[in-house]
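Q: Here you go, sequence then predicted model.
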Amino acid sequence: MLKSLAHCIRTQIPISVTFFFRSSSSSSYRSKYHNYYLRKRRKWPHPVYKARWHEKLSQQHAMQALRHQASSSPINLLSSLVESFALYNCDPTPNSYHFVIKTLIKTSQSHHISSVLNHLEKFEQFETPESILIDLIEFHGVRNEFQKAIEIFFRSPNFRCTPTVDSLNCLISVLCTRKEGLEIVPQVLLKSRLMNIRLEESSFAIFIRALCRYRKPKSAIGLLHHMFDHNFDIDGRSFSLILLTLCQQNDLECDEVMGLLEELKKLGFRLDRTDWGNVIRFLVKKKKGVESLEALSKMKLDGFKPDVICYTMVMDAVISAGDYESADQVFDEMLVMGLDPDINTYNVYMIGLCKQNKFDDGIKLLSSMEELGCKPNMISYNALLSAIYESGELGMAGYFLKRVRGKGAILMSETYEKIIYRLVRAGYVSDALDLLEEMMHKSLVPQPSTLEGIVSSLCQNGSVPKELNLLTDA
């Protein structure tokens, strides 16, 4: 019987050892041979889970030794890696190589990375995680080492790593940071096809961001057409970025931008609140008051409530176009919508009142602003004061100037120029000189035309020598 059992053990035939010992009649006999075969001379291997646990523990100890070596003397880390894992009789892990590479970068020893990669390629057997190579591509990209980044990507199979669209997108992002890198992208894409890597929506989003960064929104729209034709899903953020880039172009006419916007809509673009704000800002910049008012109406039809900024921009556009009635309607609508005008809104509306010579309404508006808790600023006072002087109503202008001074408002250089010009034209040269002296005391430099006007008026009055010192200082 014992010979039969030994033969089964040697040949690894699964038998019920427990059944054999239970069938024995002698307990001493069972105890004796149970200990003999199961403790002293067993020949079957340790369970797999014990081997894996032991290996993992050894790798942890080796990693701790490597970290200690790197913190104490971060020199020749590759040798430290090999020695640390050899000491605990285990193989290096991907994390250990990742740690070494990051430490070399952190300690400005990036010139040793190539030797680490060579060792990883030749002497290791594990599949290198793609994240390690992505970090290396990003590192070389920051240093504008495009050829090294490309080499890492195409060398991926040598590290037993199957590159995916993630590493390709990383390389594309790196190359698109500079124009010289952008020129290499087509070659990279051609070679990547041989690696069976298919571009995804995320890849096109990178290209669109790069084209918008280099102010080529029309080329970006061409990419959108390509995505649409090949049934790619288009991210709304790409649409918004292209629209923003279009609105920031100074060399595009209004009709061209609006035509391209309609083209984007045909591809599935739906404007949100921010997009409508960019369109309105563009139309205001192009001084298209009617079009900006229409854009505001379409924004509301799309279900978006305009904010104070949108209303202010549209009101500024229609005032610039001389449509003061529409400006009043926009201002009233904003109040009906429950929006509180800010200081910029009040200043735009103030300018509209000044253009209509409604100075009394402008002064009342200043009082209303104070009552509503929106304190007028320097622009508010200067705009109204300049407009009153330019109108030639010097009596009202003098009264309002005293009020402005009483409020402690600071006059701008442009305001001084306009007041002095009107005072000289009206023959109040002495008052103009007083303002000129005040202007110079505040370190404001008058325009040559202002000085010429004063000198001309003084020459006509024959009082140049008396005021020569002040004009010389100016």
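A: Yep, that arrived. Numbers count the residues shown, from 1 in each chain.
Q: CA atoms for contacts and neighbours, from now on please.
A: Will do.
Q: what about the longest helix anywhere in the chain, distance to the chain center?
A: Longest helix of the chain, by residue count under DSSP state H: helix 48-72. Distance, stretch centre to chain centre, for helix 48-72: 41 Å (C-alpha atoms, centre = their mean, to the nearest Å).
Q: Can you name the element that comes right after it?
A: helix 77-87 (DSSP states H and E).
Q: Included below, for side-by-side comparison, is a second structure:
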Amino acid sequence: MVKLGGESKSIESKVDCERGEREMQRKRESKGKSLPFIARHVGNRALTKRTNLSGPKVRKCLSLGVDFSIRLFREMKDLGFEPSLVTYNTVIKLLCDNFRYKQALEMLDTMRKNGCQPNAISYHFFFACMEKPRDILTLFYKMIGSGIRPSMDTYVMLVRKFGRWGFLRPVFLVWEKMEELGSSPDASAYNALIDALVEKGLLDLARKYDEEMLTKGLSSRPRKELETTLEVTGESPGG
């Protein structure tokens, strides 16, 4: 009995030791365990020191949901892969599309702390999904204050959005900021502004901007409200 008891204790000790060794090994390899997961979904080719979440394999991976994508993003960082601007913007877009603005704003701060400067596109994802003009304008001014210059696409996006909502004050605030920063409106910007004015019935002001863009050599859209037509020259399409 004593012998059997001794053998039983010996077996238990051996099992405990083996269990302990397996646990230690698991902890030592815990970082490396994420690699097969990422490689399986993304492919080793995508794993570079400056990693982009792009390409069909990754898009399929990201389609599984924002939480899955955040997990993938964190595992990349844990493995020492430095996210690129494209990667950060991809995650920000996913968060904004799911109305998780607080996390998306935190991602902007994380970018800066890690030495990756956001660009105008980083903010476009917020502007596309946010629903309160005041919040959009606040973020717009914060973007400019952080040293990020809006692109013409930024101005057009905001003018169109505020115009659709029927808010002319923010439309002109964005327009004034564009001129203040020395950007010259293109045809898309003028047409977005004119559409907003026509929608509100401000036809005289709309005509003013329509004539202004024509003097700059920009193409205005024909609008029956303004009784404008598409100008046709005598030249053939071939010149």
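A: Alright, I've got the coordinates. In this text, all values refer to a predicted model and were calculated from it rather than measured experimentally.
Q: In structure 2, what stretch matches the one helix or strand Leu117 of structure 1 maps to?
A: Assigned by DSSP H and E, Leu117 of structure 1 belongs to helix 113-123. Aligned by TM-score structural alignment, helix 113-123 of structure 1 falls on no residue of structure 2.
Q: now for that helix, which elements pack on it?
A: Packed against helix 113-123 of structure 1 by the contact rule (3 or more C-alpha pairs under 8 Å, 6 or more residues apart in numbering; DSSP states H and E) you find helix 94-106.
Q: Could I get the buried residue list for the helix it packs on?
A: The neighbour-count check on helix 94-106 of structure 1 (16 or more other C-alpha atoms under 10 Å) flags 96-105 as buried.
Q: Stretch 174-194 of structure 2 now?
A: The neighbour-count check on stretch 174-194 of structure 2 (16+ other C-alpha under 10 Å) flags 174-175, 178, 185, 187-194 as buried.
Q: Pick the one among those closest to Arg160 of structure 2.
A: Nearest to Arg160 of structure 2, judged by C-alpha to C-alpha, of these is Ala192 at 5.4 Å.
Q: Let me know the next secondary structure element after the longest helix belonging to structure 2.
A: Counting by DSSP H, the longest helix found in structure 2 is helix 2-28. Scanning forward in sequence from helix 2-28 of structure 2 by DSSP H and E, the next helix or strand is helix 30-41.
Q: Disregarding flanking residues, what is the spatial nearest neighbour of the counterpart of Ala409 of structure 1 in structure 2?
A: Mapped onto structure 2 by TM-score structural alignment, Ala409 of structure 1 lines up with Ser183. Nearest residue to Ser183 of structure 2 in three dimensions, chain neighbours excluded: Met152, at 7.7 Å (C-alpha to C-alpha, 6 or more residues apart in numbering).
Q: what does Gly277 of structure 1 give?
A: Cys310 (6.2 Å).
Q: neighbours around the equivalent of Gly303 of structure 1 over in structure 2, how many?
A: Aligned by TM-score structural alignment, Gly303 of structure 1 pairs with Gly80 of structure 2. When neighbours are defined as other C-alpha atoms under 10 Å, Gly80 of structure 2 has 13 of them.
Q: Identify the residues contacting Gly80 of structure 2.
A: Lys49 (C-alpha atoms under 8 Å, 6 or more residues apart in numbering).
Q: That one and Glu176 of structure 2, how far apart?
A: Separation of Gly80 of structure 2 from Glu176 of structure 2 (C-alpha to C-alpha, to the nearest Å) stands at 44 Å.
Q: what do we get in structure 2 for His61 of structure 1?
A: Match for His61 of structure 1 (TM-score structural alignment): no aligned residue.
Q: so how far is Leu5 of structure 1 from His61 of structure 1?
A: From His61 of structure 1 to Leu5 of structure 1 the distance is 41 Å (C-alpha to C-alpha).
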